[in-house]
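Asker: No sequence on hand, only this structure:
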């Protein structure tokens, strides 16, 4: 991009921006089951207006913009009450679940550095279903992520396996409420009891469910305890920009008391400049997301959220029951919330995804890992309510079509190649050749992704990650 000499008109700018998103998913139509949480145009307008009101306010210094301090304190207090914490619970507003998780891991690391200086490489124990953000946090913070298998039937954390993984270097145990992949809540009470017994930090990752699960409980669903009522839970991450339907990015990280949260904060006066103190990863940040979150929460209100939850719960049950009635499909496990995973034992799930997406849906493919098969993921949100019958009818049609499609030549070729290939010796050029064979060129993906997903599913995890790294590194270049 080059700047124009005289600048562009407002009309020309927005024409270009509209052109940029021409190939984006049409999430406004209610047929998208991931990435976007759409509350409807009325609520979205309130969020956008509040966002714009505080767009220029800078969260770098709360003494200058005291409005942002007040907003953050009110949002954290709401989170504490919503997750049944007492008056000692504290928290901060972040840009999203990943930042909340990074901060919780940092707080645990620094806390144990101060009390256990003999631990040089701290370890955190992650069920295989724990979100990838914990692996990112470990990578960034010099912490070792120890992954343990989950129960092969329920896909909940296996407490005995977690216990067996504890070493003298362990500082944190993680449980999900619910896990993203399968939508089930880990046995948080048992994990927290184990953490308390061993003197470890217990983090509940409730980014997906921390807002919605309390409403499902009020509707009579058997939601297990996962919040601050559970003795031993040290910290909780909970997103607002998912099922609270606030504009992105909006999340909270909460701690049982200030003593734990203190280790999250970064302060620096060892440079020639203004004193820095950050309660999150970012320094300069717009007040827009915080104001928008506060506005949307108060606009929808408790009764509004309960009504949304009621409709969503009915939608989830209808979809789950319908999937089990489609010949060839089965639920991977029964969901505790609004995240549904299903698979096919004799049909290529990646072909099913391609067929559905070609009909204007967006459903998400998930690769196999540990004891979880390759499957299809749905995140059901408010805008999806009312589409259940059409979704299920199209899904049944697409399963029948996918059943007749052959395995791609590329997948067959890679299967043969893997038999004699040294995975440790694979080079960037090998990966680029593989991507070219899959139809990836000039940073553009093919319209059908079954071959690419099929190849990725065959590869060992570390090789998958190498392939993805090379691919993204090649995508983000000058156009």
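Answerer: That came through, no problem. As the structure is a prediction and not an experimental result, all values here were calculated from the model. Numbers count the residues shown, from 1 in each chain.

Asker: going forward, measure contacts between C-alpha atoms and count neighbours the same way
Answerer: OK.

Asker: Tell me which stretches of the stretch 101-250 of the chain form strands.
Answerer: Taking DSSP state E, counting those that start in this stretch, the strands of the stretch 101-250 of the chain run over residues 123-127, 144-148, 170-176, 201-205, 235-239.

Asker: do you know which of those lies nearest residue 282?
Answerer: Counting by CA to CA, residue 282 lies closest to strand 235-239 out of those; the figure is 16.9 Å.

Asker: centre of the chain versus that closest one, how much separation?
Answerer: Remark: strand 235-239 is offset 12 Å from the chain centroid, using CA atoms, centre = their mean, to the nearest Å.

Asker: name the helices or strands packed onto that strand?
Answerer: helix 97-115, strand 201-205, strand 251-255 (3 or more CA pairs under 8 Å, 6 or more residues apart in numbering; DSSP states H and E).

Asker: and here's the other structure:
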């Protein structure tokens, strides 16, 4: 079943005859597997002692997580301040003899824009550097957009320089939470993803991914979900999601005081304001049942458009609520802030980022504190 899921994904992303991959438990693990594969390939095949990855600042934080765990150096590159797409020239100048991988997003999580992947892949091909396309968020949308009738730049294995891709089946593939795929253009990369210990007294130990024991139920339900929807089902879902995505963009552009960030390509619509603290809108929308993701540098909010937003009246209701609440906020844009607005405003203003990290760790700690039970009462 796992092999068939991988092959279905390879077919979606136009993997060639040497295409291969594995399933993982999610996007973070898929990303970590790609990073391990390229780190070990660089060390064992290319003789690079200190592998580095080039990472546009909008790429998913899971790459930074992998770099910390695998002791890889990250070279962060800027994005265009207007389009929020990766700066290809900055990537070019960041390449050096230690570069083991370059990352591009399709689309990126913060703004829903697709990086100039063809140009990045051309750089990778020219300088002999593997290029990973992260499609964890919207892979099961962008893969079907062309068939659904929407133009999209080529982003997958049709580009010779693209050597790996990550895509989550548990997002727009609608499989149960805990499944994703990592795909490679050639087995020479995947073999460096594997871990093998041949000399353990307990026997020869080999595992394809981070986990030793893996849940067969997740693989089986993922396979079943893909078979249930089929290509036609995903094409139809994609068409509805893209249209909802367009309606939300169009509606927000007409709201006074709101600006769309970049030109969103798929899944996500990000927006901000130069008239008021945008996080005030987040707090107000939460009270109306909308849960938006707060982004930073610059401040903004984004909505991830899902199949639920394609239901009758949902996008209109969203835009109407934004418009009504913005009108109220603009009556007193300097109002005192609290909750999320205060937290994000404070976090962005602190120059010592280690303090922000410490606050985040304290928050994570608090999630594991149980309320004391007094059995004497």
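Answerer: Yep, it's here. On a predicted model such as this, the values are computed, not experimentally measured, just so you know.

Asker: returning to that earlier point: include mean neighbour count and distance to residue 271 of the first structure when you put the helices and strands packed on strand 235-239 of the first structure into TSV, please.
Answerer: Output for those, formatted as TSV (neighbours: other CA atoms under 10 Å; distance: least, CA to CA, whole Å):
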stretch	mean neighbour count	distance to residue 271 of the first structure
helix 97-115	22	22
strand 201-205	29	33
strand 251-255	29	29
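
Asker: Quick one: those as JSON lines, columns for distance to residue 326 of the first structure too.
Answerer: Below are those laid out as JSON lines (distance: least, CA to CA, whole Å):
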{"stretch": "helix 97-115", "distance to residue 326 of the first structure": "34"}
{"stretch": "strand 201-205", "distance to residue 326 of the first structure": "33"}
{"stretch": "strand 251-255", "distance to residue 326 of the first structure": "37"}
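
Asker: Quick check: which of these is nearest to residue 163 of the first structure?
Answerer: The nearest among these, by CA to CA, is strand 201-205 at 13.0 Å.

Asker: what does that closest one contact?
Answerer: Under the contact criterion CA atoms under 8 Å, 6 or more residues apart in numbering, strand 201-205 of the first structure has outside partners 101, 104, 108, 171-178, 188, 191-192, 195-196, 226-227, 232-238.

Asker: Tell me how many other residues crowd the aligned partner of residue 286 of the first structure in the second structure.
Answerer: Aligned counterpart of residue 286 of the first structure in the second structure: residue 215 (TM-score structural alignment). Number of residues near residue 215 of the second structure (other CA atoms under 10 Å) recorded here: 10.

Asker: From residue 24 of the second structure, how far out is residue 215 of the second structure?
Answerer: 10 Å (CA to CA, to the nearest Å).

Asker: Just tell me what residue 222 of the first structure corresponds to in the second structure.
Answerer: Using TM-score structural alignment, residue 222 of the first structure lines up with residue 151 in the second structure.

Asker: typo on my end, it should be residue 142 of the first structure
Answerer: In the second structure, the residue paired with residue 142 of the first structure is residue 71, using TM-score structural alignment.

Asker: Need the counterpart of residue 266 of the second structure in the first structure.
Answerer: Counting by TM-score structural alignment, residue 266 of the second structure lines up with residue 337 in the first structure.

Asker: Residue 249 of the second structure too?
Answerer: Aligned counterpart of residue 249 of the second structure in the first structure: residue 320 (TM-score structural alignment).

Asker: what's near enough to touch that match?
Answerer: Going by CA under 8 Å, 6+ apart, residue 320 of the first structure touches 331, 334, 340.

Asker: how near is it to residue 331 of the first structure?
Answerer: The gap separating residue 320 of the first structure from residue 331 of the first structure is 7 Å, by CA to CA.

Asker: Overlap of the contact sets of these two?
Answerer: What both residue 320 of the first structure and residue 331 touch, as defined by CA under 8 Å, 6+ apart, is the set residue 340.

Asker: Grab the longest helix from the first structure for me.
Answerer: helix 288-325 (DSSP state H).

Asker: how big's the offset between that helix and the second structure?
Answerer: Taken against the second structure, helix 288-325 of the first structure registers an average deviation of 1.0 Å after superposition, with mean CA distance after the TM-score superposition for the first structure.

Asker: Mind giving me the packing neighbours of the following helix or strand past that helix?
Answerer: From helix 288-325 of the first structure onward toward the C-terminus, using DSSP states H and E, the following helix or strand is strand 329-331. Strand 329-331 of the first structure sits against helix 288-325, strand 339-344, with contacts defined as 3+ CA pairs under 8 Å, 6+ apart.

Asker: Mean per-residue distance, strand 329-331 of the first structure versus the second structure.
Answerer: Mean for strand 329-331 of the first structure is 0.6 Å (mean CA distance after the TM-score superposition for the first structure).

Asker: Map residue 323 of the second structure onto the first structure.
Answerer: So residue 323 of the second structure corresponds to residue 396, using TM-score structural alignment.

Asker: For the match of residue 249 of the second structure, give its distance to residue 368 of the first structure.
Answerer: Per CA to CA, residue 320 of the first structure is found 21 Å from residue 368 of the first structure.

Asker: from memory residue 12 of the second structure sits against residue 143, does it?
Answerer: Yes: counting by CA atoms under 8 Å, residue 12 of the second structure does reach residue 143; the two are 6.0 Å apart.

Asker: So those two - more neighbours on which side?
Answerer: Each of residue 12 of the second structure and residue 143 has its neighbours counted (other CA under 10 Å); residue 143 has more, 24 against 17.

Asker: gap between that one and residue 16 of the second structure?
Answerer: Distance from residue 143 of the second structure to residue 16 of the second structure, counting by CA to CA: 15 Å.

Asker: ditto for residue 161 of the second structure
Answerer: The value you get for residue 161 of the second structure to residue 16 of the second structure, if CA to CA is used, is 13 Å.

Asker: Out of these two, name the residue with the larger neighbour count.
Answerer: residue 161 (25 against 15).

Asker: Quick one: map the more buried one onto the first structure.
Answerer: Counting by TM-score structural alignment, the partner of residue 161 of the second structure is residue 232.

Asker: surely its match meets residue 198?
Answerer: No: taking contacts as CA under 8 Å, residue 232 of the first structure lies outside contact range of residue 198: 10.5 Å.
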